[in-house]
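K.L.:
sequence-free structure coming up:
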């Protein structure tokens, strides 16, 4: 039986936790995860390891305990969608891992926009060459971009404008499933010209070849 449960906890709100995720965490003796994900299970008894800039230390910590204790590695969203699963597979075999999928930020953002995502191309800009973003958006009519706090949407939009794309629509989604959730629609050109402040947080951008549509009730808006 696998000793390491890799648990996707969804976009962040407790209401999006699956019963399988809740059960796996409840049965664990050790929880491993980022601060925000661990906060979903505050009060859980047992050992806690907080992931920061210490992934190799995390691997050693898990190896020291996996034969004696049940370990749950908590991953935001879905662990297989630009998540920690890829890193864990470098160190553990499939037989040692039980992966419990969660709702990814891609799924959640598209659901909030009532947009299907089976035909979307997903790209992450975390630590990657931004020319890849321009090439991807140029060649596809539906692109979902996972952007980090150091890559605010106006900066990424400027990359697209410089590559000759200014009329596509970008839906900028932030703090998905949290009380401060925001979803706003821009043309790429308008987004590149936006001079407002963007908090340091993660964003999902859904970029489509269409005119901005009426948004469903998506909470806060700029």
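P.N.:
Perfect, I can see it now. No experiment lies behind these values; they were computed from the predicted model shown. Numbers count the residues shown, from 1 in each chain.
K.L.:
could you use CA atoms for every contact and neighbour count after this?
P.N.:
Fine.
K.L.:
and the residue of the chain most remote from its centre, what element?
P.N.:
Of all residues in the chain, residue 68 has its C-alpha farthest from the mean position, at 31.1 Å, by C-alpha atoms, centre = their mean. Using DSSP states H and E, residue 68 sits in no helix or strand.
K.L.:
and if you look at residue 150?
P.N.:
With DSSP H and E as criterion, residue 150 is part of no helix or strand.
K.L.:
that one and residue 199: what is the separation?
P.N.:
10 Å (C-alpha to C-alpha, to the nearest Å).
K.L.:
cool, residue 70 as well?
P.N.:
Taken as C-alpha to C-alpha, the span from residue 70 to residue 199 is 37 Å.
K.L.:
who's more crowded, those two?
P.N.:
The residue with more neighbours, out of residue 70 and residue 199, is residue 70; 19 against 10, by other C-alpha atoms under 10 Å.
K.L.:
the more buried one reaches residue 26, doesn't it?
P.N.:
No. Taking C-alpha atoms under 8 Å as the definition, residue 70 is not a contact partner of residue 26, at 10.2 Å.
K.L.:
can you give me the buried ones in the helix or strand residue 134 falls within?
P.N.:
Using DSSP H and E, residue 134 maps to helix 130-138. The neighbour-count check on helix 130-138 (16 or more other C-alpha atoms under 10 Å) flags 130, 133-134, 136-138 as buried.
K.L.:
for the helix or strand following it, packing partners?
P.N.:
Sequence order places strand 142-147 as the next helix or strand after helix 130-138, per DSSP H and E. Applying 3 or more C-alpha pairs under 8 Å, 6 or more residues apart in numbering; DSSP states H and E, one finds that strand 142-147 contacts strand 121-124, strand 203-208.
K.L.:
before we go on, here's another structure to hold up against the first:
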């Protein structure tokens, strides 16, 4: 059986009991280096650990595994929210996959800020290009639902995303017209000891810092709670 387990935002305290049980029963653990290190303390028996990085050949690996093995993929946050479920399901029948949900960075950030996730639009800039279509999606979400969460990556940083948004006339007008209630929240290293959550108003984002941690999540609101 293939399991895809959401390991949450990064701290062991946020793993569910079900996730811990499945991880402890694994014959093979597959995940990014950070996620493999996260669950090291949970192991009771020896297990084959495989790093899922740019060199990892997922298709070949899935063709070679034994059907009797419990193969557990460790997914950051929740596997179903811009996670690895869709990638794995391209090669494996969904009936042979068991997904264990986890707490996403967006869930964690909203909980810390006491901002409801009802009608929240979540987008991802991970591994993509910040084009006009992506910017329009952000504007649409803010116009209609008043809040949007964005997963970033090392290339598409908060500074880069906001710089592009400020060049978009629709976004600029919307943010300016609502400048008193416009807020940008950036959560860094969420759930870790060095966690930091910063809040910026409209005037602040014109001079947004560049030195945010690699692990960060953005949330933009216009009075949306």
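P.N.:
Right, received. Where do you want to start? This structure is a prediction, so every number in the text was calculated from the model and none was measured.
K.L.:
run through who's touching the helix holding residue 134 of structure 1.
P.N.:
121, 123, 125, 143, 156, 159-160, 163, 165, 207 (C-alpha atoms under 8 Å, 6 or more residues apart in numbering).
K.L.:
thinking again about what came up before, what's the most buried one of the helices and strands packed on strand 142-147 of structure 1?
P.N.:
Highest mean neighbour count among these (mean count of other C-alpha atoms under 10 Å): strand 203-208, with a mean of 24.
K.L.:
in structure 2, what residues pair with that strand?
P.N.:
With TM-score structural alignment applied, strand 203-208 of structure 1 matches the range 216-221 in structure 2.
K.L.:
next one: the matching stretch to chain centre, how far?
P.N.:
In this view, stretch 216-221 of structure 2 has its centroid 11 Å away from the chain centroid, taken as C-alpha atoms, centre = their mean, to the nearest Å.
K.L.:
picking up where we left off before, out of the helices and strands packed on strand 142-147 of structure 1, which comes closest to residue 44 of structure 1?
P.N.:
Of all these, it is strand 203-208 that lies closest to residue 44 of structure 1, at 29.0 Å by C-alpha to C-alpha.
K.L.:
ranges for the strands of structure 1?
P.N.:
4-8, 30-33, 47-50, 71-75, 97-100, 121-124, 142-147, 169-174, 182-187, 203-208 (DSSP state E).
K.L.:
structure 2: matching residues for the first one?
P.N.:
Mapped onto structure 2 with TM-score structural alignment as the criterion, strand 4-8 of structure 1 occupies residues 2-6.
K.L.:
mean shift between the matching stretch and structure 1?
P.N.:
By mean C-alpha distance after the TM-score superposition for structure 1, the fitted stretch 2-6 of structure 2 averages 0.5 Å away from its aligned residues in structure 1.
K.L.:
save the strands of structure 1 as CSV, and put in distance to residue 14 of structure 1 too.
P.N.:
Listed next are the strands of structure 1 as CSV, based on distance: least, C-alpha to C-alpha, whole Å:
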stretch, distance to residue 14 of structure 1
strand 4-8, 12
strand 30-33, 16
strand 47-50, 19
strand 71-75, 13
strand 97-100, 16
strand 121-124, 25
strand 142-147, 21
strand 169-174, 17
strand 182-187, 18
strand 203-208, 19
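K.L.:
ok, back up a step: which one of the buried residues of helix 130-138 of structure 1 is nearest residue 6 of structure 1?
P.N.:
residue 133 (29.0 Å).
K.L.:
roughly how far does that closest one sit from residue 193 of structure 1?
P.N.:
The value you get for residue 133 of structure 1 to residue 193 of structure 1, if C-alpha to C-alpha is used, is 18 Å.
K.L.:
also residue 12 of structure 1?
P.N.:
When distance is defined by C-alpha to C-alpha, residue 12 of structure 1 is 30 Å away from residue 193 of structure 1.
K.L.:
the two: who's more crowded?
P.N.:
For residue 12 of structure 1 versus residue 193, the count of surrounding residues by other C-alpha under 10 Å is larger for residue 12: 21 against 13.
K.L.:
these two touch, right, that one and residue 77?
P.N.:
Yes. With contact defined as C-alpha under 8 Å, residue 12 of structure 1 reaches residue 77; the gap is 7.4 Å.
K.L.:
counting neighbours, what do you get for the closest residue in space to residue 67 of structure 2 that isn't next to it in sequence?
P.N.:
Nearest residue to residue 67 of structure 2, sequence neighbours excluded (C-alpha to C-alpha, 6 or more residues apart in numbering): residue 1, at 6.5 Å. Residue 1 of structure 2 has 15 neighbours, counted by other C-alpha under 10 Å.
K.L.:
equivalent analysis for residue 198 of structure 2, please.
P.N.:
Neighbour count for residue 198 of structure 2, taken as other C-alpha under 10 Å: 11.
K.L.:
got it, and residue 93 of structure 1?
P.N.:
As a burial measure, residue 93 of structure 1 scores 10 neighbours (other C-alpha under 10 Å).
K.L.:
kindly report the same for the one 4 residues further on.
P.N.:
Neighbour count of residue 97 of structure 1, defined by other C-alpha under 10 Å: 20.
K.L.:
identify the residues contacting it.
P.N.:
2-6.
K.L.:
tell me the spacing between the counterpart of it in structure 2 and residue 82 of structure 2.
P.N.:
By TM-score structural alignment, residue 97 of structure 1 lines up with residue 97 in structure 2. Distance from residue 97 of structure 2 to residue 82 of structure 2, counting by C-alpha to C-alpha: 17 Å.
K.L.:
again, but for residue 91 of structure 2
P.N.:
17 Å.
K.L.:
settle it for me: which of those two has more neighbours?
P.N.:
Per other C-alpha under 10 Å, whichever of residue 91 of structure 2 and residue 82 has more neighbours is residue 82, with 16 against 13.
K.L.:
wait, doesn't that one sit right on residue 124?
P.N.:
Yes. Contact criterion C-alpha under 8 Å: residue 82 of structure 2 and residue 124 qualify, at 7.1 Å.
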